[in-house]
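K.L.:
next come a sequence and a model predicted from it.
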Amino acid sequence: MSSNPAASPLSLSQLRILALASLGGALEFYDFVIFAFLAKLIAAHFFPDSQAEWLRQAEAFGLFGAGYLARPVGGLIMAHFGDVAGRKKVFTLSVLLMAFPTLLMGLLPGYQTLGIMAPLTLLILRIMQGAAIGGEAPGGWVFVSEHASSRRVGLATGLLTGGLTGGILLGSIVILLLHAVLAPDVVSNWGWRIPFILGGVFGFGAMFLRRWLEETPVFREMHATAKTAEGMPAKLLLRDHRRAILCSMMTTWTLTAAIVVLVLMMPPLMQTLHHVSPSQTMLASLAATFCLTVSVVLVSALTDVFSLRALSVACGLMLALGGFGLYALFPLFSGTLVPWAALSGLCCGFVGLVPIGMLRAFPAQVRFSGLSLSYNISYAIFGGLTPAIISALTPHTPVAPAIYVAFTALIGGVGLWFSPEKA
């Protein structure tokens, strides 16, 4: 499905909606990822000193993983009400569910004060974050796409996706500034709380701003004509839209591989495989995330002009080449990790195709639930399994990450090629 390249630009009202949606999405992803960046310090505060350091850190990452497990449940619940009661209410609620626990994480006393209640409370807060993030990305994509004109859905969706990945970039920058401004002992004592408090405060600000958003024209029309989903949207999905669910889960698998393997896992893999310094890998991660953000916006905008099938082939090939460039060619050129990482980020434009394919695959009555079900279940499965798969394969060959990314690019390309277009 292609559109006229000469279509009018986004209106001021649409740009305002995009800005508020992207700001909230960036803050939610920022809140979600800073936990991973600060996991070692969190482990020292919320688990007993008598435990070995590796065990405490493993427990902290277990809490991080709990957020992923909560995503499908939270996403499905919020999507249900988003399809039945309205997009705006749920879109505002997701920010509150993220801001409140993030702020409390920054204020929560440690194990020495609360004992076993400290990690248990942290687990509850982490589950709340996971539930919120499960509704944010699908809700945001549906919200901005239904506000945008039909000829600018790709651009609008891409700007929001860029805002989401920009939240990861924002988290990285804040952590770097934290370590640059404060002494190491200050950071480990209380400074680690600052990013959580900032995220919580700004999250409440984003929630307040989202109150001024209007319900989408698509939902208002469905509500006026009594065509909103009745009963359980999830049942309608499983009965009538199994192909769309399968194809959307396949493309989401590719999205997780691109982000997890080429961005999130890249620093520890490069430190282990090629003995690159932590400072260099952090710079490389920043470069990859920035280029990923630019790439998804550009590629998403191209869907307003070119067919999704053609772009899926081109972007799938680029994603595979980016993986091999980073993990196979970089070792031949010592000291060049940052440009190779930036190139791999630019090759991740396939990520921008995934939400657009899902938005087209589901009709408006079950669109929110369709995206949430497919995206969150696939992300929970493959986002959790990918690190384990890569860790198991890498000892056999250092290019295993590239092979895995290329394989998922093929899977996602097939998913997009056969995905139905009902929107």
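P.N.:
Right, received. Where do you want to start?
K.L.:
from now on I want contacts and neighbour counts done on CA atoms only, so please keep to that.
P.N.:
Fine.
K.L.:
name the SS class of the residue in the chain sticking out farthest from the centre, please.
P.N.:
In the chain, the residue that sits farthest from the middle, by CA atoms, centre = their mean, is Ser50; the gap is 35.4 Å. Following DSSP: H, G, I helix; E, B strand; the rest coil, we place Ser50 in the coil state.
K.L.:
comparison target below:
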Amino acid sequence: MTDIATNRPLTKGDAKTLALASLGGALEFYDFIIYVFFAAVIGKLFFPPDMPEWLEQIQTFGIFAAGYLARPLGGIIMAHFGDKTGRKRMFTLSIFMMAVPTLLIGLMPTYASIGYAAPVLLLVMRIFQGAAIGGEAPGAWVFVSEHVAENRVGLACGLLTGGLTGGILLGSLMATAINYVYSPAAIHDWVWRIPFLVGGVFGFVAMYLRRWLSETPVFEAMRARKATVQDMPMKQVLSGHGPAVIVCMLATWMLTAIVVVVILTTPTLMQRLHGIAPLTTLIGSVAATLAITVSAIAVGALIDRFGVLAVSLVGGPLMIAATYALFIGTAADPARLVPLYALAGLAAGMITIVPVIMVRAFPGAVRFSGVSFSYNVAYAVFGGLTPVAVQVLLTSDTLGPAHYVAGATVIGMVAAIANVWRAAGRPVALPAG
């Protein structure tokens, strides 16, 4: 049984919680993603000037990747304490751990001032950012889902997911504005620091706003009953919830493929495959990111109305069709990129099924740890393999990226079906312990 009503409308308190959590998620994801938009400038400033360009780019994006590799460790540690001491504390800690290094990157001296200490410090900052983001998304999904009634979990996860993709949109808009207003020389000299300084301020604002959030009713009820986990939460997850972990990892594979291929790398792919101007691909990226931000919320509401399985069986084929339409249609006529990219972004909102599956897969006592472990480990593995797999597929077929997204989407649909089978014969409502 759950400690909160299973069927009630959203209250003003619920609305405030969802709004503050989603805003904080957007600002934190902005902090994490803004690096990639200025990676080329950072590479020239933080590494020796005589370094070959290919090596400079490898090291620059290697530092970016370090943030992803730090996600599982940070997420698991924060989830451990989230299950033992409370969701809210870790929810606030994650944004503090993101705001500080983002601000420091904006203030850091470059290679010209401190030599090799510059890339080392940059690496340390990215590791802290990765650890923070590893706790943010899983913690946020658990936090909002435990604050609302069972019949509003889809909407809660959709709003939070929309907030996270909204952070990517903020980063894209910031990069576009800076490149439009300032010359490349000005950006190289000092303007590149602005998005990081703004991001640090964003983070502290979000942390302040989270002071007004309260602990989740589910965790408070467990604490009152002294039903919180006494030993290692991860030990219980691995020993007693193996099938749930596998289902959640498979679902995360789909989310990773859609986000990494469709949202993050398609602009570069379209430039390379079809010679489309960077500005046009950037406009398409903004359109797609705005579309997924809106559709993630709509899909959450549909999940509450029709269920995860029904939304998966309809949304999966639509996602596959929209992805093929994007790559085939743009190849036939590059002028179609922006509308087709926006359509793919709308279909990509189906990723909201992933957090709903995850928060329902684990009991309250180990929910944070179960979600964090499944999501972060799967994201680290598939996030690293996806770009490689796409490049391999491209060597034989220009539709390789679409094939990959289609395959991962089918796997996500299988995970949704498996989750229904797992839930058969037991209450669907979020268990409190």
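P.N.:
Alright, I've got the coordinates. Note that the structure is predicted; figures quoted are calculated from it, not measured.
K.L.:
quantitatively, what TM-score do the chains reach?
P.N.:
TM-score of the superposed chains, computed with TM-score structural alignment, normalised by the length of structure 1, equals 0.97; 418 aligned residues with a CA RMSD of 1.2 Å.
K.L.:
report the buried residues of the strand or helix carrying Ile356 of structure 1.
P.N.:
Assigned by DSSP states H and E, Ile356 of structure 1 falls within helix 350-361. Neighbour counts over helix 350-361 of structure 1 (16 or more other CA atoms under 10 Å) mark 350-361 as buried.
K.L.:
contacts only, for Ser22 of structure 2.
P.N.:
159-164 (CA atoms under 8 Å, 6 or more residues apart in numbering).
K.L.:
before we move on, back to that, wait, which of the buried residues of helix 350-361 of structure 1 is closest to Ala137 of structure 1?
P.N.:
Here the nearest of the buried residues of helix 350-361 of structure 1 to Ala137 of structure 1, counting by CA to CA, is Pro355; it sits at 9.1 Å.
K.L.:
trace that closest one over to structure 2, please.
P.N.:
Structural alignment (TM-score structural alignment) places Pro355 of structure 1 against Pro355 in structure 2.
K.L.:
against Ala325 of structure 2, how distant is its match?
P.N.:
27 Å (CA to CA, to the nearest Å).
K.L.:
buried ones in the one helix or strand Ala118 of structure 2 maps to?
P.N.:
Using DSSP H and E, Ala118 of structure 2 sits in helix 117-145. Across helix 117-145 of structure 2, burial judged by 16+ other CA under 10 Å covers 118-119, 121-123, 125-145.
K.L.:
among the contacts of Ser22 of structure 2, which one has the most neighbours?
P.N.:
Per-residue neighbour counts (other CA atoms under 10 Å) across the contacts of Ser22 of structure 2 peak at Leu160, which has 33 neighbours.
K.L.:
might one say that it is in contact with Gly25?
P.N.:
Yes - Leu160 of structure 2 lies in contact with Gly25 (CA atoms under 8 Å); the separation is 7.0 Å.
K.L.:
common neighbours of these two, please.
P.N.:
Common contacts of Leu160 of structure 2 and Gly25 (CA under 8 Å, 6+ apart): Ala140.
K.L.:
OK, contacts around Lys359 of structure 1?
P.N.:
Just so we're on the same page, residue 359 of structure 1 is Leu rather than Lys. Leu359 of structure 1 makes contact with 141-142, 367, 371, 423, according to CA under 8 Å, 6+ apart.
K.L.:
what number of residues lie near Ser239 of structure 2?
P.N.:
Neighbours of Ser239 of structure 2 (other CA under 10 Å): 8.
K.L.:
three-state assignment of it?
P.N.:
Ser239 of structure 2 ends up helix, using three-state DSSP.
K.L.:
please report how far it lies from Val245 of structure 2.
P.N.:
From Ser239 of structure 2 over to Val245 of structure 2 (counting by CA to CA), the distance is 11 Å.
K.L.:
wait, the match of Pro355 of structure 1 sits on Ala156?
P.N.:
No - contact between Pro355 of structure 2 and Ala156 fails when scored by CA under 8 Å: they sit 9.9 Å apart.
K.L.:
identify the contacts common to the two.
P.N.:
With CA under 8 Å, 6+ apart, Pro355 of structure 2 and Ala156 have common neighbours Trp141.
K.L.:
count of neighbours near the residue mapped onto Ala227 of structure 2 from structure 1?
P.N.:
Using TM-score structural alignment, the partner of Ala227 of structure 2 in structure 1 is Lys227. Using other CA under 10 Å, the number of residues around Lys227 of structure 1 comes to 14.
K.L.:
show me what contacts Lys227 of structure 1?
P.N.:
Gln365.
K.L.:
now do the SS call for it.
P.N.:
Assignment for Lys227 of structure 1 (three-state DSSP): coil.
K.L.:
mean per-residue distance, the helix holding Ile356 of structure 1 to structure 2?
P.N.:
Compared with structure 2 after the fit, helix 350-361 of structure 1 shows a mean deviation of 0.7 Å (mean CA distance after the TM-score superposition for structure 1).
K.L.:
how far off centre is that helix?
P.N.:
Here helix 350-361 of structure 1 is found 14 Å from its chain centre; the criterion is CA atoms, centre = their mean, to the nearest Å.
K.L.:
in structure 2, what residues pair with whichever helix or strand comes after that helix?
P.N.:
Using DSSP H and E, the helix or strand that follows helix 350-361 of structure 1 in sequence is helix 367-393. Mapping helix 367-393 of structure 1 onto structure 2 (TM-score structural alignment) gives residues 367-393.
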